[in-house]
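Q: mind looking at a prediction? Sequence and model below.
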Amino acid sequence: MRILLIFVLNLSLISCQDKKTRVNTNEGIENIVKSVQNNSTQELTKADLLLTEKNIMNFLLDYDKKNKENTVRLTTDYGTIDILLFEDIKFHRANFIMLTKKKYFDNTQFYRVISNFVIQGGNSDDRITLKKRQAIGKYLLPNDQDKGYKHDRGMISMPSKNIENPYKKASPFEFFIVQQQQGAHHLDGDYTIFGKVIRGMDVVDTIAIVPTDESDWPLQNIFIREIKILK
């Protein structure tokens, strides 16, 4: 039996969800950016290199300025998927580039696959993945969903921790790709879209129809062999 901590996309979410749970997170990004900029003179020390809720926003704001890459290639056993990361979703883009450079995603898996909906990756039941996470740190990312992006087919979004998380902060290590032809717009406003597939949706479609168990985990593991930066 797989023992695995997963930040999952809540598939029971529907458009008529209780509005009380939709907290306005846009206290959110703009105020966070201003606050971080006001404190940006504080350099991270060696003791701060383990990323936490306290230092992550300063770290990513600085990382965003120094690491401008925005296109990556994801390699699977079924082919490659090219992804464009949106520059205006700065914290999530910077986070994804940082994890790519640290090779966190290499040999993780698409562990949740639902045909005509999404494929979700960035985790595995291998202890090496857990050790990589522990070496990077423990933190969540704020919801940044006010840029006008919709969960159209091919969009890349971040699942959120679904326990004790009223602000729907996102798991920084995982992502999902919308595979549904008409999109998954009932997710709009609850998850942060930070990129889109620009090549390889045929690969996404192939992965989406593989046989899975009752938890939507593919019966045969689908590895993300590597993610590398294109530009």
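A: Arrived safely. Residues are numbered from 1 along each chain as shown.

Q: when you work out contacts or count neighbours from here on, use the C-alpha atoms and nothing else.
A: Noted.

Q: so how many other residues sit close to the nearest residue to Met158 once chain neighbours are set aside?
A: Distances taken as CA to CA, 6 or more residues apart in numbering put Phe175 closest to Met158, at 4.5 Å, once the chain neighbours are dropped. Phe175: 25 surrounding residues under other CA atoms under 10 Å.

Q: isn't Phe175 right up against Asn123?
A: No. Using CA atoms under 8 Å, Phe175 is not in contact with Asn123, being 9.3 Å away.

Q: still on that earlier bit, tell me how far the residue nearest to Met158 lies from Val36.
A: Between Phe175 and Val36 the computed distance is 25 Å (CA to CA, to the nearest Å).

Q: try it against this one:
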Amino acid sequence: MRVLLALFFIVFVYGCEDTKNTSTEKEKTTPTSETGEKKEDETTADTISEEKRIEYPKITDKNVVAFFTKYGAKNPETKVKISTRLGAIYLELYEETPLHRANFIYLVKRGYFSDTFFHRVVPNFIIQGGNSDLPSTNKKRADIGAVYLLPAEINGRNVTYGSIAGAKEYRENPDKKSAPFEFFVFLGPQTSTAHLNGNYTVFGEVTKGMDVVEKISELKSDEGEWPLENVYITAEIIK
């Protein structure tokens, strides 16, 4: 009887320690919002959770247009809030670029942007987001569809202060397709847009928070323009 009681005590103690260690580890790795709190908007959390339960096909260059045409019709949202440790940035996505809009909304609802960074900062030019050096980012891309590109939706809208545009996988891109997982916000002078206009799809604009964009652009970075201190992103649908 004493032996059984001793064994029960050992199992109980080690079980509690394991739970505590797991909880502590999560606290260390969870990025904070601009307020320093680790609380996620409940509506957004529910939306992401529901979206992850839906069995979507992997997106490829063959089904990208059909997929986002259908998805966009069922998910008409255009307003997104991006939170960082330096503050919040509010975006409005254009209906006139339906594939890019639907793609961005899809990524937000799938929780893709969580644990990605603003990974490129160039003062008086751009900040670029949607990537990270974490294994979780590559896994998310693989789950969604790592190899698809978005067809260009260039419609005569030029890049201006606060424009949101699709990044590119490579510069020599005659079809001017966008990389689906990364975007940039332009904050430079109009004299810096000559090589951007007509070559990148502008699919939205910042409606509030350009002061935050400016702060992020001025962070110290390495030779690859990657901030020395990571700027985590969380994104949520406003409406």
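A: In hand now; what should we look at? Predicted, not measured: the structure shown is a model, and the values here were computed from it.

Q: what residue of structure 2 matches up with the residue nearest to Met158 of structure 1?
A: Correspondence of Phe175 of structure 1 to structure 2, assessed by TM-score structural alignment: Phe183.

Q: could you do Arg112 of structure 1 as well?
A: Checking TM-score structural alignment: Arg112 of structure 1 goes with Arg120.

Q: and that match, what does it touch?
A: 126-129, 224-227 (CA atoms under 8 Å, 6 or more residues apart in numbering).

Q: whichever strand or helix holds it vs structure 1, average distance?
A: Assignment of secondary structure by DSSP states H and E places Arg120 of structure 2 within strand 116-122. For strand 116-122 of structure 2, the mean deviation from structure 1 after alignment is 0.4 Å (mean CA distance after the TM-score superposition for structure 1).

Q: following that strand, which helix or strand comes up?
A: Counting by DSSP H and E, the next helix or strand C-terminal to strand 116-122 of structure 2 is strand 126-131.

Q: residue in structure 2 paired with Val203 of structure 1?
A: Aligned partner of Val203 of structure 1 by TM-score structural alignment: Val212.

Q: tell me which element its match is part of?
A: Using DSSP H and E, Val212 of structure 2 falls within helix 210-217.

Q: likewise Leu99 of structure 2?
A: Using DSSP H and E, Leu99 of structure 2 falls in helix 98-109.

Q: how big is the offset of that helix relative to structure 1?
A: Following superposition, helix 98-109 of structure 2 is found to deviate from structure 1 by 0.3 Å on average (mean CA distance after the TM-score superposition for structure 1).

Q: can you pull out the helices in structure 1?
A: For structure 1, helices defined by DSSP state H occupy the ranges 29-38, 56-66, 90-101, 127-136, 201-208.

Q: distance check, the residue mapped onto Lys101 of structure 1 from structure 2 against Ser49 of structure 2.
A: Superposed on structure 2 with TM-score structural alignment, Lys101 of structure 1 falls opposite Lys109. The spacing between Lys109 of structure 2 and Ser49 of structure 2, counted by CA to CA, is 8 Å.

Q: and the two? which has more neighbours close in?
A: Applying other CA under 10 Å to Lys109 of structure 2 and Ser49 shows that Lys109 carries more neighbours, namely 23 against 14.

Q: Gln181 of structure 1 touches Asn116, doesn't it?
A: Yes. Look at Gln181 of structure 1 against Asn116 with CA under 8 Å: they come within range, at 7.1 Å.
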